[in-house]
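Undergrad: Starting from these lines, generate the structure:
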Amino acid sequence: MLSKKAQYAFKALMYMAEKKENEPILIAEISKKKRIPLKFLENILLELKKAGILESKKGKGGGYFFKVSPKEVSLAKIVRLIDGPIAMLPCVSLYFYERCKNCDEKQCGLHDMMVLVRDANLRILEKKTVADLTKKIL
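TA: All right, here's what the predicted structure looks like:
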C-alpha cells in the first residue's frame, strides 16, 4: 500500500508535470491546488530535490521544477524513494534485501509467490513514468 506521503508526492509531481512549460511552481500553489499540507509538501519536495528529480529556484519567480523530464522519472523510483521497498517481503526485495528469520528461502512457497508479485509490480512501475500519470488512459 502506498503511504500518504507517496500519494502526496505523486499528486505534486502530476500537478507539476501537467504544466506545459517547466517554469518554477510555488510550493503554496501546489499545496493549495492539490490539498497537501504545506509543511509535509516542503519535506517531500526537498527529498525529490535531493534525489535529483526536482530543482528549485529562490526569489521572485522561484519555486520547484523538474530537473529531468517527467518522461524519465519511473514510478518505481518515486515509490522506492518515498516508501522504500516495493517487495512485500524483505527477502524478495531487490534493493532492500533482508533475510527472513527462521525461513529457508529455497523451500518457502510464500517467498516464491512474493517474487512473482514483486516482478509483476515492477514490470509496470519501472515502465511507467510520472508523465504517464498525466494521461487519462495508461
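Undergrad: When you work out contacts or count neighbours from here on, use the C-alpha atoms and nothing else.
TA: Will do.
Undergrad: what comes up buried for the helix or strand harbouring Phe40?
TA: Phe40 belongs to helix 38-50 when assigned by DSSP states H and E. Across helix 38-50, burial judged by 16 or more other CA atoms under 10 Å covers Leu41, Ile44, Leu45, Leu46, Glu47, Leu48, Lys49.
Undergrad: in which helix or strand would I find the spatially most central residue of the chain?
TA: When the chain is reduced to its mean C-alpha position, the closest residue under CA atoms, centre = their mean turns out to be Ile78, at 1.9 Å. Taking DSSP H and E as the criterion, the element that holds Ile78 is helix 75-83.
Undergrad: Check the chain for its longest helix and report it.
TA: Across the chain, the helix with the greatest residue count (assigned by DSSP state H) is helix 109-125.
Undergrad: Any chance you could list what contacts that helix?
TA: Ser74, Leu75, Ala76, Ile86, Ala87, Met88, Leu89, Cys91, Val92, Ser93, Glu105 (CA atoms under 8 Å, 6 or more residues apart in numbering).
Undergrad: Could you also give me the structure for this next sequence, so I can compare it with the first?
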Amino acid sequence: MLTNKGKYGLKAMVHLAGMQPGQPALVSDIAAANDIPKKFLDAILGDLRNAGLLHSKKGRGGGYVLAKPAHEIMVGQIIRILDGPLAPLACASPNYYRRCEDCVDESTCATRLMMVEVRNAIARILDHRSLAEMRTLAHLDEVPMYHI
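TA: So this is what the prediction gives:
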C-alpha cells in the first residue's frame, strides 16, 4: 500500500514536472498547491534529492527542479525511494528478498506465489509509466484501463 510519504512525493513530483524546465519551485508553494504538510514535504524532497531525482538551490530564486526530464523518471523509481520495495511481502521481492520465518516450502506457499504475481503486476505498470505520463493522466477524461 502506498504511504502518505509516497503519495505526497508523487504529488510533488507531478507538480515539479509541470514547471518550465529549469524553473525552481519553492517547498512552500508545492505544499500549499497540493495540501501537503510543509515540514513533511521538506523531508520527502530531501530524500528525492539524495536519490538524484531532484536538484535544489538555496537562497533567492532557489527551490527544487527535476534532475532529469519527466519522461525519464519512472513512477516505480519514486515509490521505491520513498516507500521501499513494491512487493507486499519481503519473500516476494526480487531486490529485498527475505524468507518468512514461518514458511515451510516457498515453492508451494500459495501466499508467496500470489504476492509475487501482485508485485509483478504492480511493477509492470509503475516501472513502465513515467512522471510525464502520470502528469498527462490528470488531464484526461478517462483513466486508461490496464489489461494484465
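Undergrad: which residue sits farthest out from the middle of structure 1?
TA: Among the C-alpha atoms of structure 1, the one most distant from their mean position (CA atoms, centre = their mean) is that of Gln107, at 32.9 Å.
Undergrad: Look up how far Leu26 of structure 1 lies from Leu46 of structure 1.
TA: In this view, Leu46 of structure 1 and Leu26 of structure 1 are 13 Å apart by CA to CA, to the nearest Å.
Undergrad: before we move on, the earlier item: what's the average per-residue distance for the helix holding Phe40 of structure 1 once overlaid on structure 2?
TA: Averaged over the aligned pairs, helix 38-50 of structure 1 sits 0.4 Å from structure 2 after superposition, using mean CA distance after the TM-score superposition for structure 1.
Undergrad: Output the residue interval of structure 2 matched by that helix.
TA: Counting by TM-score structural alignment, helix 38-50 of structure 1 lines up with residues 38-50 of structure 2.
Undergrad: hmm, back to that, which helices and strands does the helix holding Phe40 of structure 1 pack with?
TA: Applying 3 or more CA pairs under 8 Å, 6 or more residues apart in numbering; DSSP states H and E, we find helix 38-50 of structure 1 packed against helix 4-18, helix 27-34, strand 54-57.
Undergrad: after the last one, next one along is what?
TA: Toward the C-terminus, strand 54-57 of structure 1 is succeeded by strand 63-66 as the next helix or strand (DSSP H and E).
Undergrad: tell me the contacts of the closest residue to Asp127 of structure 2 other than its chain neighbours?
TA: Counting by CA to CA, 6 or more residues apart in numbering, the nearest residue to Asp127 of structure 2 once its immediate chain neighbours are dropped is Gly76, at 4.8 Å. For Gly76 of structure 2, the contacting residues are Leu86, Ala123, Leu126, Asp127, Arg129, by CA under 8 Å, 6+ apart.
Undergrad: can you do 7 Å?
TA: Residues in contact with Gly76 of structure 2 (CA atoms under 7 Å, 6 or more residues apart in numbering) are Ala123, Leu126, Asp127.
Undergrad: from the residues you listed, which single one is nearest Met134 of structure 2?
TA: When the contacts of Gly76 of structure 2 are ranked by distance to Met134 of structure 2 (CA to CA), Leu126 comes first, at 9.9 Å.
Undergrad: Can you give me the neighbour number for that closest one?
TA: Applying other CA atoms under 10 Å, we find 19 other residues in the vicinity of Leu126 of structure 2.
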